[in-house]
Every structure is written in structure tokens, then in C-alpha cells.
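Novice: quick one, structure for this:
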Amino acid sequence: MDQLRRSLLEAPIIEKGEYQYFVHPISDGIPTLHPSLLREISIKIARKVELEDVDKIVTPAAMGIHISTALSLMSDVPIVVIRKREYGLDGEVSLSQQTGYSESEMFINDVQEGDSVLVIDDVLSTGGTLSAICEALDGIGAEVSDVLTVIKKAGENELDGEVDYKSLINVRVEDGEVVIVDEDGDG
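Specialist: Take a look at the predicted model:
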């Protein structure tokens, strides 16, 4: 059994109101994120996406940063982090992202028209963040080569039918446990 699958099956579940939430090193930074798990995920991503002509890896702060960093070190493709802070740099683009948990403004810097970008995130749940990012990148005139999320929570999301995306593993939480729905579940 690979580490990603095992780590999800062993993930602690906490109750947030009526919602059962799994706590995982990729999505939460706890429990401890071991280098071997991050390495495994990076290798799986590199095998699943086309990196050859990608100019930049684009990821939202904060939990996509470690995944994108590991992939960048393997591929030599630079990273652009979409921040929740405005810097006021030339060409900065703002976007409003809304998830099932929050709503906030985010800012993209250093992505230009014609850039080929790979969008990476940790978890796809409602799709609000990734949908807003893809819309903003389209508005800039960047070419999105792939959208990949490590973990996809089973069920419909805002990307379905709008944006082609890939995931490494699809899960749902059922009766206080993580259930693997599909280990190669592309959208």
C-alpha cells in the first residue's frame, strides 16, 4: 500500500459542527509530513501531468506551497504563490475565492499573457478556490496546461463541467473514517 493511501486511511477525524473533517499532513500540516510522503506525491504528480512546456507552477497559499516546492525541485519549473495579501506590484491581479468554509480575496503576481502554467492544490472540496484561480488565469491570458489536486473529496464541485482537472486520490469521510473512492480519480 502506498503512503498516500495509508496516511489517508489513518487520518484522524474531527467534528466541525455536523461536518466530519479529516486531518492530514498534506492539507493541514499535521500530523507530521514525512519527506517520503511528499516525495511520493511529487513523483505521482510528475507522472500525471505534462511538465515539459510549463513555464510556472501556480499554487494558492498556504497548503499548496510544500507540494509545489517539492515538484519544482524535481522539475526546475519555478513557482508562483497566489497570496491572500495585496502587494500592489505591476500586473497584480485580484480574485475573489469562496469555499465551503470561507471567502477571501487573493492576488496573483508574475503570471503573464502566454505563460503556460500548471495549477497545483492540496485538496479539492467545493472547487471555489480553483475555479476562481482558473478564471483569473484565463483573464490574464495564461494557458493552463493542467489543474491537479492531490486529494479530491468525493462529490460534485464547481470545476465539474467547467475545468478539466486531475487528482491523485478521491476520498469521502463515512462513519468517522476516510474511505478511498478512487485512487486515480480525474475530473
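
Novice: when you work out contacts or count neighbours from here on, use the C-alpha atoms and nothing else.
Specialist: OK.

Novice: for the helix or strand containing Ile26, name the packing helices and strands.
Specialist: Assigned by DSSP states H and E, Ile26 belongs to helix 25-28. Secondary structure elements in contact with helix 25-28, counted by 3 or more Cα pairs under 8 Å, 6 or more residues apart in numbering; DSSP states H and E, are strand 116-124.

Novice: and after the strand it packs on, which helix or strand comes next?
Specialist: Past strand 116-124, further along toward the C-terminus, the next helix or strand under DSSP H and E is helix 128-140.

Novice: how close does the residue lying closest to Ile26 once chain neighbours are set aside get to Gly88?
Specialist: Among residues not flanking Ile26 along the chain, Asp122 sits closest, at 6.3 Å (Cα to Cα, 6 or more residues apart in numbering). When distance is defined by Cα to Cα, to the nearest Å, Asp122 is 27 Å away from Gly88.

Novice: neighbour-wise, which of those two wins?
Specialist: Neighbour tally, Asp122 and Gly88, criterion other Cα atoms under 10 Å: the higher count belongs to Asp122, 24 against 10.

Novice: residues contacting that one?
Specialist: 26-27, 63-64, 67, 149-151 (Cα atoms under 8 Å, 6 or more residues apart in numbering).

Novice: which residues in this protein form strands?
Specialist: With DSSP state E, the ranges of strands along the chain come out as 13-16, 19-22, 56-60, 79-82, 93-98, 103-108, 116-124, 143-153, 166-174, 177-182.

Novice: for comparison, sequence B:
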Amino acid sequence: MKTTIKMCGITTLEDALAAVSAGANALGFVFSPSPRQVSADVVRSIINQLPPFISTVGVFVDEPLPFVLETIQRSGISMVQLQGHESNEYCQQIDKPVIKGFRVAAEVDIDLINSYQVSAYLFDTYVEGQDGGTGKRFDWALLQRRHFSRPVIVAGGLNVNNVRHLMEALSPDGVDVSSGVSATATTKDSAKMRAFVSAVEAAGQEPRLEKLAFGEVDILRDAFHDRPLVEVNGKQFLINSLTEQVPATPARLLHVAAQRVCEAAELSPGLKLVGEEDKGGVLLAAVSLLCGLPFGIARWYPSGLEGQVKVGFDCEYISGELYLNGVEPGDRVVIVDDLISTGGTLIGLIEAVRRAGAHVEQIICVAEKLEYAGVERVRNVTGLEVKTLVRVRVSGATSSVVSVAY
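Specialist: Sure, this is the predicted structure:
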């Protein structure tokens, strides 16, 4: 089934027509206090100039019922979205289809939500003191494997870079975007709207990375579990398909690893990926292809090009120099790597990014060798946290996976 796309916070006819032209199925107009608040008369003038078969949604937050009913009549909207603490009884007094919004924090009350007899449920991010339009996403895992009695629409921090991951994680009936396609606090960016719709449509056409059901084989976990270890200079090296290409790396394994990185990261427009060319370069390119973000790379030899940053590093099996390309002052960086052992390479990468005048916002590694305490070392030296997805013990003749974080 095709995913419905709602673009919210429309304030002008120009933006409304651009959203429709981009492929939006529904337009949202905010009638409660907000930078994007509009009047019923303005919305009426916009709706009168829209093509047919476009849903128009009025967004209200804890407004008196008479105000809502009057606004429906004056504006001509076709649906109502209630984003406050409105009761089911309140919803039943509205003679238009109702979307009931719920703000998600740390848990989801399924019984309460399913008690609302409305047309659809919309899930947005809970932020203290804000009723919506936060530009922040919530933990989508809170909705996984839950049964809702009405269609589900997801909002909260969506943009062209992460909506694909949302659809693969939840397959919602609809998506709702506002700040992710904005030009300013009150206007939209037509290029961002077109790109967002294209991303939703592409995600609907591509094979999905299914969530693992109980008992299914996890090929990413298995790539690091019960694999041979080789000792070099007193260090245990893990031989596997993803980092060593032994045996050859299956395309699906690389895709799964890159997808898990995208899911674990908080990706948004304006970020840049960074990694090193040795074992992490293949993964870095795969992540870039999936999320659409550009990447810079640190090489083990100099190019002599202007702007290249040189740093020393000391990892578990070698010391040397890294030469970072493609990172500019002011860049917001997500470092991606395949495996962390002692953390020496990561520390060098972080230093290189900082010398380039950029800021490291996140670090994601697929696997972590627990015995070498690299995560702790990176934290102690740089003050940054490293998020790892597969935690592996390397002792004896073979490896063993302790836990996964996805």
C-alpha cells in the first residue's frame, strides 16, 4: 500500500501548491499558537485554489471545542488533527475525520491509544514545553511489534535522509513532515519537498531490510561470532567477511551492516560522514549510498592537495599517519568505522576532524572487541562516546558475540 505523505505547517498558497506539485497527499495547517499558525480565512483562500483530491488537515492543541468547530466551518478543512490531551469523547464531537496525535517519550500506552475511536493515530516526539514541530525524532523501536487499531502516521524529525529508515523499520501508513522540508520557520523549500517525496516513493519500491523475528538468522551477528582468531604481536585479530573479506563479503552482509549504521545514527541534512580508507572505507561508501550524505576519507598516504590534514595515530598493530581529505571548517561530522579495538585509529580521526575546524557529532562502529577497551579509551582521550552495534569477545581460538545493539 502506498504511504500517505502529509506536509504540515503550510502558511502560504505558494508553499501549498509546491507541496502538491511535489506529490504530497495532504496539507497541514496549524490553528494553535505556533510560528506556523494561520487563520481560518487564510486557509480558506488557499483551499479554494487547490486541485481536487488533496486532503486538508487542521491542527489543534487543546483548543475549546467551539473554536475547533467554528474553524472547521470557516476554513473548509477536510480533516482534523488533535495534538493535545483531548479525550476520546472530545474527538467524537467533531464531524470530520480525526487524527489523534500522541507525543512519544520513553514508553507507549497501547491500551490508551487504542481506546480512541478515530480515523488514525499520529506519533510525534515529546519535547518538554513544545506541542509539535520539534524537528527531533523519537525512538521508532517503541512502536515496533505493536498492534494499533487504527492506521499509523509517524512524524517527528523526519527528513530526506532518515524517512527511508523509518519506513524500513515501521512501514507506517503515513508520514508527516514539517521542519524537515522547511526553508525558514514559516516557509517551505520546494526542492526539499520534492526530495522527501522521492525518498518515500523509493523506499516503497525497494526490498526492505526486515526486522529479525525470533529464531531467524542474523547475518551481521554471525559475521563476528565463532570466527577464527589470529595472533600477531600478542594481539588477537578477528577474521571475518565484513572487515577482512575472508571469506569474500556478501553484498547483503554489507547492505545490512550499512543499514544498521544508518538506523543507529541520528542522520539529518548538513551532516558529513568521515572514515578511514583501510578496512572501514567500504562500509563508509555503503552508508553514504544508503543515506545520501557525502563523505570525507582519511588515507594512509599524502596527496599534497590543499586543505589535507595530517595526524599521527597508534592502533593495536601499527602506528603511522592519516591524511584527511574532504572535511571543511564548520562541517558537522559523523565518524563511521567497521571495528574498534584499542581506539587508536578513531582517536587519530577525531583529532584530524578537529584540526580541520569541523565538529564530531557522532561515532558509530559496527563491532567492538571488548578486551581492548577502545570505547573507554576514546572517551577518556577525546571526551566523545562511541556507539557500537556488535560486542565481541576475542580470546582462545574463536570469537564470541556477547550482545547486539539493534
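
Novice: what's the TM-score for these two chains?
Specialist: Once the chains are laid over each other, their TM-score by TM-score structural alignment, normalised by the length of structure 1 reads 0.91; 185 aligned residues with a Cα RMSD of 1.7 Å.

Novice: following superposition onto structure 2, what is the mean distance for the helix holding Ile26 of structure 1?
Specialist: When structure 2 is superposed, helix 25-28 of structure 1 averages 1.6 Å from its matched positions, counting by mean Cα distance after the TM-score superposition for structure 1.

Novice: tell me which of the strands of structure 1 lies nearest to Ser131 of structure 1.
Specialist: Of all those, strand 93-98 sits nearest to Ser131 of structure 1, with 8.1 Å by Cα to Cα.

Novice: residues in structure 2 aligned with that closest one?
Specialist: The aligned range for strand 93-98 of structure 1 in structure 2 is 309-314, by TM-score structural alignment.

Novice: give me the mean deviation of the matching stretch from structure 1.
Specialist: With the two structures superposed, stretch 309-314 of structure 2 lies on average 0.5 Å from its match in structure 1, counting by mean Cα distance after the TM-score superposition for structure 1.

Novice: distance from the chain centre to that stretch, please.
Specialist: The chain centroid and the centroid of stretch 309-314 of structure 2 are separated by 31 Å, computed with Cα atoms, centre = their mean, to the nearest Å.

Novice: how about stretch 340-356 of structure 2?
Specialist: Here stretch 340-356 of structure 2 shows a centroid-to-chain-centroid distance of 24 Å under the convention Cα atoms, centre = their mean.

Novice: now it: which residue numbers in structure 1?
Specialist: Equivalent residues of stretch 340-356 of structure 2 are located at 124-140 in structure 1, counting by TM-score structural alignment.

Novice: contacts for that stretch, please.
Specialist: Here stretch 124-140 of structure 1 has contacts from 93-100, 111-113, 121, 143-144, 149-154, 156-159, 163, using Cα under 8 Å, 6+ apart.

Novice: one more: stretch 399-406 of structure 2?
Specialist: Contacts made with stretch 399-406 of structure 2 from outside it, assessed by Cα under 8 Å, 6+ apart, are listed as 221, 224-229, 238, 260, 264, 388-394.

Novice: is it correct that Ile99 of structure 2 is in contact with Phe123?
Specialist: No. With contact defined as Cα atoms under 8 Å, Ile99 of structure 2 and Phe123 do not form a contacting pair (10.1 Å).

Novice: which of those two has more neighbours?
Specialist: Set side by side, Ile99 of structure 2 and Phe123 show more neighbours around Ile99, with 26 against 22, by other Cα under 10 Å.
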